[in-house]
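In: quick one: sequence and predicted model below, then my questions.
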Amino acid sequence: MDATAAAAAKPPQNLGGSLPVPNVQELAARPGDLTPPVLDRYLRDADVIVEVLSNSNDAAASVPVVDLGRLLHDPELYDEEAAKLKSACEEWGFFQVVNHGVRDQVIDDVKENLKEFFQLPLEEKQAYAQKPGGIEGYGQAFVVSEEQKLDWSDMFFLATQPPEYRDLQLWPSSQPPTFRDSLERYSAEVQRVATDLLSAMARNLGVADAEKKLTRIAASQSMRMNYYPPCPQAHDKVLGLSPHSDAVGLTLLLQVSPVAGLQIRRNGEWIPVAPLPGALVANVGDVIEVVTNGKYRSIEHRAVVNATHERVSIAAFHTLRFGATFWPLEEIVGGGEARYRTVSFEDYVKLVLSSKLDGKNIIDAMKISA
């Protein structure tokens, strides 16, 4: 690859970043520093922290489970499993993926390396701190004003696919020593899962994917690695992650810890997504909502905080490459009207990174006014 082509392959710079905020893991480790004025930046109004669904153990309130192995390798059960996927995408926007083919060792390795990273001293983690005007690295995201409430969490965000999008200066090379290798292997296998799921979605939607109209949504990938410290002082008054829908195409989340925390909004109430051993949690993002003209809708979700236990997770975001443009597909719009506007992916990312997490504010900005 010559220098011009290499430069073109890199994502644009200075698309947007986040204001600097205190490190929450350090605050949790030093309760004396958590003075009332400091804690106040994290406390939410009482009506924001609502009760979860009271019958959340009922089957009707459980997030669907899709068996990817059946979709890929079992012709006799394909139609049954494809119907489950269709229902999950249309009625829930969230589902757990089992039998996905990501090797147990790959999952175990990335889990261990991620836990080791977050246990490093703060000064070692800050060697990978976000650069001004950028989202990649160790820090926080979507903090756009000094007045907004903060999330009780820290994150480590990296571009992972395609390889030319990576900023390896931000990838730990010695602490933990196997971090790069384990994340690279996990990244490749999860991207394959995303592509397979999008291919099955295209078939369900009647979209011929020879031009990768849906599977191109898995062409790039980034990882948000989350650390949610316990908050014994006010676990029921803070949020680990504010309610939002994902501004990407398809998210695949690995719940590293057995501690529950993820919740989705359904019928006006919050339903917990219990960690299912070995499963990946998939959710439809805003880009898929646009491309399917609202047939598949992105769903608000959030993370709550435990009083005594930390929680770690890793979200793999799959979306378009820079240089792409997206819009509602003609096959789905049919004789109707497009409900969302056409936008270049670069302009879309600028919109996302200039906004705070606030429900479905991004997708609302994409809608065509009546």
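Out: In hand now; what should we look at?
In: contacts and neighbour counts: CA atoms only from here.
Out: Noted.
In: which non-adjacent residue is nearest R224?
Out: Nearest residue to R224, sequence neighbours excluded (Cα to Cα, 6 or more residues apart in numbering): F157, at 4.5 Å.
In: contacts for the host helix or strand of that neighbour, please.
Out: According to DSSP states H and E, F157 maps onto strand 154-161. Contact partners of strand 154-161, identified using Cα atoms under 8 Å, 6 or more residues apart in numbering, comprise 23-25, 135-141, 165-167, 170-171, 184, 187-188, 219-228.
In: how far is the next helix or strand after it from where the chain is centred?
Out: For strand 154-161, the following helix or strand on the C-terminal side (DSSP H and E) is helix 179-205. Relative to its chain's centre, helix 179-205 lies at 14 Å (Cα atoms, centre = their mean, to the nearest Å).
In: now helix 179-205: buried residues?
Out: 179-180, 182-183, 185-191, 193-202 (16 or more other Cα atoms under 10 Å).
In: show me what it packs onto, helices and strands only.
Out: Under the contact criterion of 3 or more Cα pairs under 8 Å, 6 or more residues apart in numbering; DSSP states H and E, helix 179-205 touches helix 68-73, helix 75-87, helix 104-118, strand 154-161, strand 250-255, strand 311-319.
In: now render those as JSON lines, adding distance to A279 and mean neighbour count.
Out: Formatted as JSON lines, the helices and strands packed on helix 179-205 follow (distance: least, Cα to Cα, whole Å; neighbours: other Cα atoms under 10 Å):
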{"stretch": "helix 68-73", "distance to A279": "11", "mean neighbour count": "18"}
{"stretch": "helix 75-87", "distance to A279": "15", "mean neighbour count": "16"}
{"stretch": "helix 104-118", "distance to A279": "10", "mean neighbour count": "17"}
{"stretch": "strand 154-161", "distance to A279": "21", "mean neighbour count": "24"}
{"stretch": "strand 250-255", "distance to A279": "7", "mean neighbour count": "25"}
{"stretch": "strand 311-319", "distance to A279": "13", "mean neighbour count": "24"}
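In: reformat the ones you listed as CSV; add distance to K367.
Out: Shown next, in CSV, are the helices and strands packed on helix 179-205 (distance: least, Cα to Cα, whole Å):
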stretch, distance to K367
helix 68-73, 32
helix 75-87, 23
helix 104-118, 37
strand 154-161, 28
strand 250-255, 19
strand 311-319, 19
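In: also this one, for the comparison:
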Amino acid sequence: MESYQLTTHCSSHSFQSVQELIKKPLPSVPQSYLCLNDDEPFVQNETLCSMKLPIIDMKKLVVEKDSDSELEKLHSACKDWGFFQLVNHGLSPPMLEKLKDDTQDFFNLSMEEKLKYKIRPGDFEGYGVVMRSDNEKLDWGDRLYMITNPVSRRKPYLFPELPSSFRMTLDSYLVELQNIAMTLLGLMSQALKIDKRELVELFEDGMQSMRITYYPPCPQPNQVIGFTAHSDGSGITILNQVNGVHGLQVKKEGIWIPVNVLSDALIVNIGDILEILSNGAYKSVEHRVRVNSDKERISIAMFFSPKFESEIGPLISLTEASNHGLQFKSIGMEKYVNDFFSRKLNGKTNLEPLRIKNEDLPTP
């Protein structure tokens, strides 16, 4: 098998595409992918019935006669879970099917073609993964990450150079998801009992990015991780499990819960930025991806965040109404993004530097 190496700006270490790696039988998982120290508890089947992700109906949220009760469900989901499945979101089945086909076609391109989109030195966007040390364990997946908004921030060799059918499908998909995201942010404002403009205006024409991930089958799936446990650095994330193969797990009360995504449902989760803006009322939650031995998994995650020039900090109206005082420091969005991508994903550690601790409070 020919070896294709993708290097990053953070390390001289190179890595091999997992999709290429499995093209011939593997006697064992390569050392760089072995992840054997994951002994955290996993939910057992008998408890699944009481530990399912909340399901929110978009249609009920916008129909007046059902909106109040569904809005309360949304509020509880954001506070207690930080995750929910969104049904009746309005995306058409033909568009979702076209998106699945085009995404699959992209990963079926030759490696020479995909390397046109590789991560370049000094950057974190593109095809591949960012390595920060030579001994860092690799996730079992190939990724394409791109900033898609503002349009002026798009790298000319990434989104604009995608195969035309894929680019056009993604363009249509982005418009639909922008509408869903802004509607949800408006509804969350309503649930938090704040002025809709206070939250929504931060996100209008804000930073939006996309991560498309291909998780190949693994002969020893319990020895690898598809995506390392982390919370998202976004305001909200909308995940499309493109080909219907499960693998996402959410951490709830110290236990990893597998998410069985409903057919055609989207997964929405709270990111660190919205936890900051809501002064801790809404929680970002750790999640990860596991792989299996016989099925590939493809997903598209869309991340919605405030404008680059904005300041991120607890919204004034929420801090004034809070009994807990200010929970987070403020930071410029541009610096936040640079800081986020300079660190390795590791649980909720990216949020911790902004959390106000007792020693940060002024002395009376």
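Out: Sure thing, it's come through. Note that the structure is a prediction, hence the values are computed from the model and not measured.
In: quick one: TM-score?
Out: Put the two chains on top of each other and the TM-score (TM-score structural alignment, normalised by the length of structure 2) is 0.90; 346 aligned residues with a Cα RMSD of 1.9 Å.
In: how far away is the counterpart of the residue nearest to R224 of structure 1 in structure 2 from Y117 of structure 2?
Out: Taking TM-score structural alignment, F157 of structure 1 has Y145 as its aligned residue in structure 2. Distance, Y145 of structure 2 to Y117 of structure 2, by Cα to Cα, to the nearest Å: 10 Å.
In: which neighbours do those two share?
Out: Common neighbours of Y145 of structure 2 and Y117 (Cα under 8 Å, 6+ apart) are 126-127.
In: kindly state which residue of structure 1 is aligned to T213 of structure 2.
Out: Applying TM-score structural alignment, one finds that T213 of structure 2 aligns to N226 in structure 1.
In: kindly report the same for L345 of structure 2.
Out: By TM-score structural alignment, L345 of structure 2 lines up with L357.
In: that match - nearest residue in space that isn't next to it in sequence?
Out: Once flanking residues are discounted, L357 of structure 1 sits nearest to H244: 5.5 Å by Cα to Cα, 6+ apart.
In: one step back: out of the helices and strands packed on helix 179-205 of structure 1, nearest to G16 of structure 1?
Out: strand 154-161 (13.7 Å; Cα to Cα).
In: strands along the stretch 1-150 of structure 1, start to end?
Out: Listed in chain order, the strands of the stretch 1-150 of structure 1 (DSSP state E, counting those that start in this stretch) span 65-67, 94-98, 137-139.
In: out of the ones you listed, which comes closest to F117 of structure 1?
Out: Across those, closest to F117 of structure 1 is strand 137-139 (Cα to Cα), at 10.6 Å.
In: which part of structure 2 matches the closest one?
Out: Counting by TM-score structural alignment, strand 137-139 of structure 1 sits on residues 126-128 of structure 2.
In: ditto for stretch 300-307 of structure 1
Out: Under TM-score structural alignment, stretch 300-307 of structure 1 corresponds to residues 286-293 of structure 2.
In: run through who's touching the matching stretch.
Out: 140, 215-221, 224-231, 247-251, 297, 347-348.
In: so which of those sit within strands?
Out: Within these, residues falling in strands by DSSP state E are 215, 227-230, 248-251, 297.
In: so which of those wins on neighbours?
Out: Y215 (26 neighbours; other Cα atoms under 10 Å).
In: quick one, what contacts the residue mapped onto A208 of structure 1 from structure 2?
Out: If you follow A208 of structure 1 across to structure 2 using TM-score structural alignment, you land on D195. D195 of structure 2 makes contacts with S189, as judged by Cα under 8 Å, 6+ apart.
In: could you do Y157 of structure 2 as well?
Out: Y157 of structure 2 touches 116-117, counting by Cα under 8 Å, 6+ apart.
In: residue in structure 1 paired with it?
Out: With TM-score structural alignment as the criterion, Y157 of structure 2 matches Q169.
In: how about N88 of structure 2?
Out: Using TM-score structural alignment, N88 of structure 2 pairs with N99 in structure 1.
In: go on, E176 of structure 2?
Out: So, by TM-score structural alignment, E176 of structure 2 is matched to E189.
In: run a quick neighbour tally on the closest residue in space to that match that isn't next to it in sequence.
Out: Nearest non-adjacent residue to E189 of structure 1, counting by Cα to Cα, 6+ apart: V102, 5.8 Å away. Other residues lying near V102 of structure 1 total 19 when counted by other Cα under 10 Å.
In: was I right to think V102 of structure 1 contacts V190?
Out: Yes: when contacts are counted by Cα atoms under 8 Å, V102 of structure 1 is listed as touching V190 (6.9 Å).
In: contacts only, for the nearest residue to A307 of structure 1 once chain neighbours are set aside.
Out: Spatial nearest neighbour of A307 of structure 1, excluding adjacent residues (Cα to Cα, 6+ apart): P232 at 4.3 Å. By Cα under 8 Å, 6+ apart, the residues touching P232 of structure 1 are 306-308.
In: and those residues, which are buried?
Out: Buried among the contacts of P232 of structure 1 by 16+ other Cα under 10 Å: N306.
In: in TSV: the contacts of P232 of structure 1, plus distance to A61 of structure 1 and secondary structure.
Out: Below are the contacts of P232 of structure 1 laid out as TSV (distance: Cα to Cα, whole Å; DSSP: H, G, I helix; E, B strand; the rest coil):
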residue	distance to A61 of structure 1	secondary structure
N306	22	coil
A307	25	coil
T308	26	coil
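In: which residue in structure 1 aligns with L266 of structure 2?
Out: In structure 1, L266 of structure 2 lands on L280 (TM-score structural alignment).
In: how far away is the residue nearest to R224 of structure 1 from E147 of structure 1?
Out: Taken as Cα to Cα, the span from F157 of structure 1 to E147 of structure 1 is 24 Å.
In: T35 of structure 1 now?
Out: T35 of structure 1 is 18 Å from E147 of structure 1, where distance means Cα to Cα.
In: now swap in F345 of structure 1 and tell me
Out: With Cα to Cα as the criterion, F345 of structure 1 and E147 of structure 1 are 29 Å apart.
In: show me which of those two is the more surrounded one.
Out: F345 (18 against 8).
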